[in-house]
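J.: Give me a 3D structure for the following:
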Amino acid sequence: MNPGDTLEPREYAVTRADLVAYADASGDHNPIHQDDEVAKSVGLPGVIAHGMYTMALAARAVSDWTGAAHVVELGCKFTNPVVVPAEGTILVRVAGTVKSVEDGLATLALEVTCEGTKVLGMPKAVVRA
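T.: Sure thing, here's the model as predicted:
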């Protein structure tokens, strides 16, 4: 890895079934992640993916690029929701650029988007180079 390198973008299809599975695994059964009426009643456009699920997709991309054992740090802010349709899928895209390499560690700047909108703010990863 060298500063300026771009990493092959990854795309992940997200379905309502994925949200149910994530809720079961994480214990986060907030109905905004499964019920359109509840989501809309609190001002959301519809059912949204869990923020941590979206972050996990970014982690999956970093792991695909570098190997899970190489990931040292991952962070982001949750800025925009991923609205998941009742039928079909929505795509989350993860792109990355090597910002720096120093002392055997590479810092990756990530861009995580859904339908062209950034859904994670300032996502970055630090990996063993």
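J.: Only C-alpha atoms from now on, for both contacts and neighbour counts.
T.: Noted.
J.: Could I get the full set of strands for the chain?
T.: Under the criterion DSSP state E, strands of the chain are mapped to 6-14, 71-78, 90-102, 105-114, 117-118, 120-128.
J.: V42 is nearest to which of the ones you listed?
T.: When these are compared by CA to CA, strand 71-78 sits nearest V42, at 17.5 Å.
J.: The closest one - contacts with which helices or strands?
T.: helix 51-66, strand 120-128 (3 or more CA pairs under 8 Å, 6 or more residues apart in numbering; DSSP states H and E).
J.: just to revisit the earlier point, ok, which of the strands of the chain comes nearest A21?
T.: Closest among the strands of the chain, using CA to CA: strand 6-14, at 11.3 Å.
J.: Could you also give me the structure for this second sequence? I'd like to compare it with the first:
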Amino acid sequence: MSRLKYDDVETGATIPERTFPVRRLDLVRYAGASGDFNPIHWNERFAKSVGLPDVIAHGMFTMAEAGRLITDWTGDPGSVVDYSVRFSAPVVVPDDDQGAEITVGGKVKSKNDDGTVTVMLTARSAGAKVLAKASAVVRLA
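T.: Next up, the predicted model:
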């Protein structure tokens, strides 16, 4: 994959939406990798007992999936200089063959004088906005 070049990007350009599937198995794998074994991410009975509709994806898992849009777009996972989000709703992951989906899109907010661009991200699941104020600053070739 070739790296995206600064001169090839314009302010206002959109990054095409991508949809990432989320299954319970993904949450178990993420828990093992991250060490976050909070039962709200794998135990339906526990999640419901604390007022959640069902098991929910880890916030950092959701953030990482949105970040994939950026790193795939730039062609370089090392291009991310800054990345921040606010979690606005959980990604509810039912225990069925479908699971959930996170749909992520982006738009170039600005080209900065230091060779970076600022990208605003949108992320939705089941019609709800799951990330708010999501932005990434990336250094392009």
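J.: Any chance of JSON lines for the helices and strands packed on strand 71-78 of the first structure, columns distance to N80 of the first structure and mean neighbour count?
T.: What follows is those, written out as JSON lines (distance: least, CA to CA, whole Å; neighbours: other CA atoms under 10 Å):
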{"stretch": "helix 51-66", "distance to N80 of the first structure": "9", "mean neighbour count": "18"}
{"stretch": "strand 120-128", "distance to N80 of the first structure": "7", "mean neighbour count": "20"}
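J.: Looking at those, which is nearest to G75 of the first structure?
T.: Among these, strand 120-128 comes nearest to G75 of the first structure, with 5.6 Å by CA to CA.
J.: which residues in the second structure does the closest one align to?
T.: Matched against the second structure by TM-score structural alignment, strand 120-128 of the first structure falls on residues 131-139.
J.: mean deviation (superposed) between the matching stretch and the first structure, please.
T.: Stretch 131-139 of the second structure differs from its equivalent in the first structure by a mean of 0.6 Å after superposition (mean CA distance after the TM-score superposition for the first structure).
J.: Please spell out which residues along stretch 77-91 of the first structure are buried.
T.: Within stretch 77-91 of the first structure, the residues that count as buried by 16 or more other CA atoms under 10 Å are 78, 81-84, 89-91.
J.: Excluding chain neighbours, what is closest to the aligned partner of L69 of the second structure in the first structure?
T.: Counting by TM-score structural alignment, L69 of the second structure lines up with A61 in the first structure. Excluding the flanking residues, the one nearest A61 of the first structure by CA to CA, 6 or more residues apart in numbering is R10, at 6.2 Å.
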